[in-house]
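Asks: let me see the structure of the following:
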Amino acid sequence: MSAEVKQSLARGQFEDTIRLARQALQTEQSESQQKELRYCIAVAYRLKGDILQAIKSNTDNIQRNPEYARTYQELGYCFLAQQQHQDAANYFYRATQLNPALVACWRNLLTFYQQTQNHKAEHIAQLQLTRLEKLPKAILGARDLMYEGQLEGADKVCRQYLQQHKHDAEALTLLGELGIQLKAYPEAEFVLESCVALHPQHYFAGLEYIKLLNQIGKFSQSLKICEQLLKHHSQDKPLQLAKAGALLGIGDISASIELYQQLLKEDEQQPYIQLLLGHALKANGQIEDAIAAYQMARQFKPDFGDAYWSLANTKTYRFSESELQSMENLTNTAETNLEDKIHIHFALGKALEDAKEYQQSFLHYESGNKLKQAQTGYDISAMERQVDRQITACNQALFSNLTGCGAEDPAPIFIVGLPRAGSTLLEQILASHSQVEGTMELHNVLSLVSKLRGKANAYPENLQEIEPAYFQRFGEQYLKDTQIYRSDKAFFIDKMPNNFMHVGLIKLMLPNAKVIDARRAPMDCCFSGYKQLFGEGQEFSYDLDSIARYYRSYEKLMAHWDQVLPGFVLKVQHEDVIDDVETQIRRLLDFCGLEFEAQCLRFYETQRAIKTPSSEQVKQPINRKGQDRWRHYETHLQPLKERFLSPRD
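Replies: So this is what the prediction gives:
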């Protein structure tokens, strides 16, 4: 934004500000600068007393940039000027949800809650305001930058501050949060672990550390930190929620459900906790109870997109006409925030697909995917480069030179592939065997990869430089860290699909492990992924061209593993399982060195917790319901057809 516009606004020359900002908009190419210029125009209108025009400007700005917190703050000021205190508070609140570092919003909210005697909300606002006012000015500014998406700027300010205040708890906490935002998880873990060691009673550092540990799948470690902090904050709700999440992560689902229910006994009108309870109930196979919890979440927050999507994602729930109309309305109003809108589009896509209204269904799938793609900014070319680097680095010479290294335990069975390719079915079949433990999508290999990659992005090339003895340590550490998910069974499953990228590393550190490639016909697999809104990761799935290129790169890499590691990976084609389930099950068990057991044929009777979108589908006998569903949408799937179908198809 031009310095002239800023100076004009600071001097109170509001007409000049509007004129100069509009002139600058004609040539300014940067989206962030355009956003700032439009914001200045709205501020100038309000300050010169033209409130209606200010409201219009802000409303237009929300349409263009629905995630910009200061626009909502401005609307709060506009309605405050008109003595519409409830509307003002609503917009101040929405601003704080997007940017919790907006001190002025919290002050206005505190005043409103005091006047309306909303003591619960007043307490929350006071806590937030107290913390923000105690922050060093530089760290408050860096937090503001972080929440506005300027991560590099925030990181720079934070590191400069730490040069002068080496062990400052708030600065270290913020640096850890920035690492999480940048997906630099090993660095974030190191920073937060160090901060907690230096400041064991620091609530916010501990809470961020716990959240990270849950995110990267270190649930047992998270649980320990939770228990430590709960000794001093026994009634703290965020800590109790984190503990419930960790309990769910280690497989103690009953204890997790009990804790969520305990929190809801105090106050059932907590939509987010109702949602989490629904997820835990669903994982436990209590689908009707899960649906009831999702409905409660939606009841208490009518625009709660995740509640609508969670209902749709049960794969069994059917929305009423009135529900569908309400959802349509929510996608068409600027008041619905971006995250909720994305979830509702996907829910409508699924609901209209069930109703066989395929044209309207695709429009919603497409809208949800476009919004999600814009939010993630995913670039498929980076993944393609990663595949090429794996092929170059993990060559025949590497494995010949490192023969015999790694931990010899044959217990791990890795199921890899693309999401929605049938991996949950294979896991359910294997987990029905008396000697096999079904676990979940474990993050342990990906965490090791992050450490090996380091700041210099040295992986996988550095596999050729690592001392052979280290691979045994890697394998032993993996076995130790995953023990929390196991009982006394001889084998266990790690179903993280993205591990297909790291089959070479798996071979080096666990040479006797088994790797199963869950493969599904590309049109079905890719379109099924496009229809799915994932909880985290899988950013490639929100664009048809990206998902097609991802599938081709995956095929290319799996072919490489077959060439340099013959016999280490078993490909199981989903369509072959459908056509002859017993033959494929026997083939699967034989590859894993397991005796045939008849209960594997009755896999749908096996009772176990499943946390993936296919949880209900694998509790039914083999069927063809998922085959060729893409044909209903064929006219919209040109990017997939160009790569996967010959003209005669």
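Asks: only C-alpha atoms for contact and neighbour calcs from this point on.
Replies: Fine.
Asks: list of residues touching stretch 342-350?
Replies: 305-306, 308-309, 311-313, 324, 327-328, 330-331, 360-365, 367-369, 371-372, 531-533 (C-alpha atoms under 8 Å, 6 or more residues apart in numbering).
Asks: again, only this time at 6 Å
Replies: The contact list for stretch 342-350, computed with C-alpha atoms under 6 Å, 6 or more residues apart in numbering, reads 305-306, 309, 312, 361, 364-365, 368.
Asks: next: stretch 509-526.
Replies: 406-408, 410, 412-417, 420-421, 423, 471-472, 474-475, 569-574.
Asks: those residues in strands, which ones?
Replies: Mapping the contacts of stretch 509-526 onto strands (DSSP state E) picks out 412-417, 569-573.
Asks: farthest pair in those?
Replies: 412 and 573 (20.9 Å; C-alpha to C-alpha).
Asks: one more to line up against the first:
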Amino acid sequence: MNPASPDDRADAGWQAGEQMLQRGDSEGAIVAFEANLSRAPGHVQTLLALSAALSRKGRHRRPRQLVVQAHDAVPDVAQLLFAVSLGLYRFNEFARLKETLARPVFRAEAPPRILAEAAAGLVAAGDTASAMQLVERALQIDPGCAAALYFRGNLRSFGGDTAGARADYLACLDSDPRMFQASWMLTGLRTATPGDNRVDRLLREATEAVPGGHGECFVRYALYKEANDLGRHQLAWQSLERACQIGKRTSRFDRDRFTRLVDRMLATFDARMLARQSTVRLASTPVFIVGMFRSGTTLLERILAGHSVVTDGGETYAFAEEVRTEVDRGFDGAFDVSVLDGIDCIDLDAIATRYSASAAWLSKGRAMFTEKLPSNFMNVGLIAMALPRAKIIHIRRDPMDTCFANLTTLFSGAVDHANDQHDVAAYYNGYARLMRHWEALLPDRVLTLDYRALVEDPASHAMRIAEYCGLDYEPGMLDVGRAGGSIATASTAQVRQGILRGRSGAWRPYAAHLQPMLRDLGVPVPAVAAGNPA
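Replies: Here you go, the predicted structure:
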């Protein structure tokens, strides 16, 4: 009998730890993984398994380091490269993510669905060109791969190719009729009309989807959109209400906890705290665009990225990632109470130094780049402290227009407040309180714009934006519907149409159903309750 090779022994040690996890012995698994790494420091599966196990314990700094070690050690095996890419995506390690998925063996050997899923990670990292290459490779192997057709449809939609996106989504549904997310994406490509709508198809799909599952949620949001376009407000509201019920079941948003977090932030970030400054200087300048989701942040990014020295960095958690690493806490979203717990010990220079690597990736060699994660309004104080030269632009929109747009949008799991009227209003009220605080204490750092005023007079606002950023105004800033660039947000279709006016008041046909939100926001209910009910 031949003795086990070092690789076999390393695999056995990793599998022993995995078996402990399956039995619920997380502490024993961590010990087993640590022991295996002491014998085989570059064993990729163990590095990833230990990273995940420590992350489940709330740790963040070492889990991130372990994933970077896995990246450095991973051999040319497609399955392992994909596993490492998932870890890198989790920690916003964009440059390493691209390098991992660029290896020729991955494109040559990964199956079509894995290629398509890897492409989604590259989109999140802002590399749509490499993402499209992976998707095209997947479809070269299997022209009927539903996942690849769906992701290519997304890429085409993000790039403004509406006809191509429509063809891909329809082909996706032909290949797999239960890819209901393709039906949802189809509805966003155009405004439904009596002669061109999918209402009957969506009503049928609603009966075919698993009740209360993700598929039904996609269909219900799509049905709301189609029915609303057609003025069928009763059907639209019924569909939206059902979609929100499904989403609420998995939401972890706690409005009381969020309100307490905002209270504590207001008390913590006073003038003395905000006077602390990092001494690190970045090679390029980030322009943070903050506000509520669906408040005009995508439009603002397109205006900025129309300038010759600015590139669009997209919607990333790059800054939040460096805060997580600093406080060694793997929280979701942009901010967490654990940041406040360790605020006096935070090393601002360390945050800035680590963020500079992301800045180099996001800037693509230009002098300025956008950071368009709306929920970075939570991080305005830390951004001002850690990145003294960063620009911060806040765009605000009418409270009801904003909150109704949140309620009617199917977000990813990163947005948990949007399935309930009380939750949306509580999130908006907390956001408004924080922004008033930042504006009062950082008047020279934060530029606030009003969405309605921006769309009514875009030229003067673009000039104001350029001046604030220290740039000369360029007419190209107003060409937001231009070809080029990728818009991977819920506002893709609208922004590609240019700067649109008259988009306020979409909630009014549903005013009779929106009394909880109206009251929580302090909107005078009697003034709207007599409107056009559904």
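Asks: hang on, the earlier thing: make CSV from the ones in strands among the contacts of stretch 509-526 of the first structure and add neighbour count and distance to residue 77 of the first structure to it.
Replies: Output for those, formatted as CSV (neighbours: other C-alpha atoms under 10 Å; distance: C-alpha to C-alpha, whole Å):
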residue, neighbour count, distance to residue 77 of the first structure
412, 23, 58
413, 22, 58
414, 25, 55
415, 27, 54
416, 26, 52
417, 26, 51
569, 21, 61
570, 18, 62
571, 18, 60
572, 20, 60
573, 16, 59
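Asks: helix, strand, or coil at the most centrally placed residue in the first structure?
Replies: Taking C-alpha atoms, centre = their mean, the centroid of the first structure lies closest to residue 536, which sits 2.2 Å from it. Of the three states, residue 536 of the first structure takes coil according to DSSP: H, G, I helix; E, B strand; the rest coil.
Asks: where's the aligned residue in the second structure for residue 512 of the first structure relative to residue 287 of the second structure, distance?
Replies: In the second structure, the residue paired with residue 512 of the first structure is residue 389, using TM-score structural alignment. Look at residue 389 of the second structure and residue 287 of the second structure: by C-alpha to C-alpha, to the nearest Å, they are 9 Å apart.
Asks: which SSE is residue 132 of the second structure in?
Replies: Per DSSP states H and E: residue 132 of the second structure is located in helix 128-141.
Asks: other SSEs contacting that helix?
Replies: helix 112-124 (3 or more C-alpha pairs under 6 Å, 6 or more residues apart in numbering; DSSP states H and E).
Asks: let's see it at 8 Å
Replies: helix 112-124, helix 146-158 (3 or more C-alpha pairs under 8 Å, 6 or more residues apart in numbering; DSSP states H and E).
Asks: what angle sits between that helix and helix 146-158?
Replies: Counting by axes from the mean of the first three to the mean of the last three C-alpha atoms, to 10 degrees, helix 128-141 of the second structure points 140 degrees away from the direction of helix 146-158.
Asks: which bit of the second structure covers the helix ranked longest in the first structure?
Replies: In the first structure, taking DSSP state H as the definition, the longest helix is helix 544-564. Aligning helix 544-564 of the first structure against the second structure (TM-score structural alignment) gives residues 421-441.
Asks: which parts of the helix holding residue 132 of the second structure are buried?
Replies: 128, 130-139 (16 or more other C-alpha atoms under 10 Å).
Asks: next, the mean deviation of it compared to the first structure.
Replies: Average distance, helix 128-141 of the second structure versus aligned residues of the first structure after superposition (mean C-alpha distance after the TM-score superposition for the first structure): 2.5 Å.
Asks: tell me where the stretch 351-500 of the first structure has helices.
Replies: 358-376, 380-393, 396-401, 423-431, 444-453, 468-482 (DSSP state H, counting those that start in this stretch).
Asks: winner for burial among those?
Replies: Burial of the helices of the stretch 351-500 of the first structure is given as mean neighbour count (mean count of other C-alpha atoms under 10 Å); helix 423-431 ranks first at a mean of 25.
Asks: so which bit of the second structure is that helix matched to?
Replies: The alignment of helix 423-431 of the first structure onto the second structure (TM-score structural alignment) spans residues 297-305.
Asks: what are the contacting residues of the helix or strand containing residue 121 of the first structure?
Replies: Assigned by DSSP H and E, residue 121 of the first structure belongs to helix 119-134. The contact list for helix 119-134 of the first structure (C-alpha under 8 Å, 6+ apart) reads 101, 103, 106-107, 109-110, 113-114, 140.
Asks: returning to what we had before: sec struct for the match of residue 512 of the first structure, please.
Replies: coil.
Asks: what's around it, how many residues?
Replies: Neighbour count of residue 389 of the second structure, defined by other C-alpha atoms under 10 Å: 17.
Asks: repeat that for residue 278 of the first structure.
Replies: 29.
Asks: thanks a lot, catch you later.
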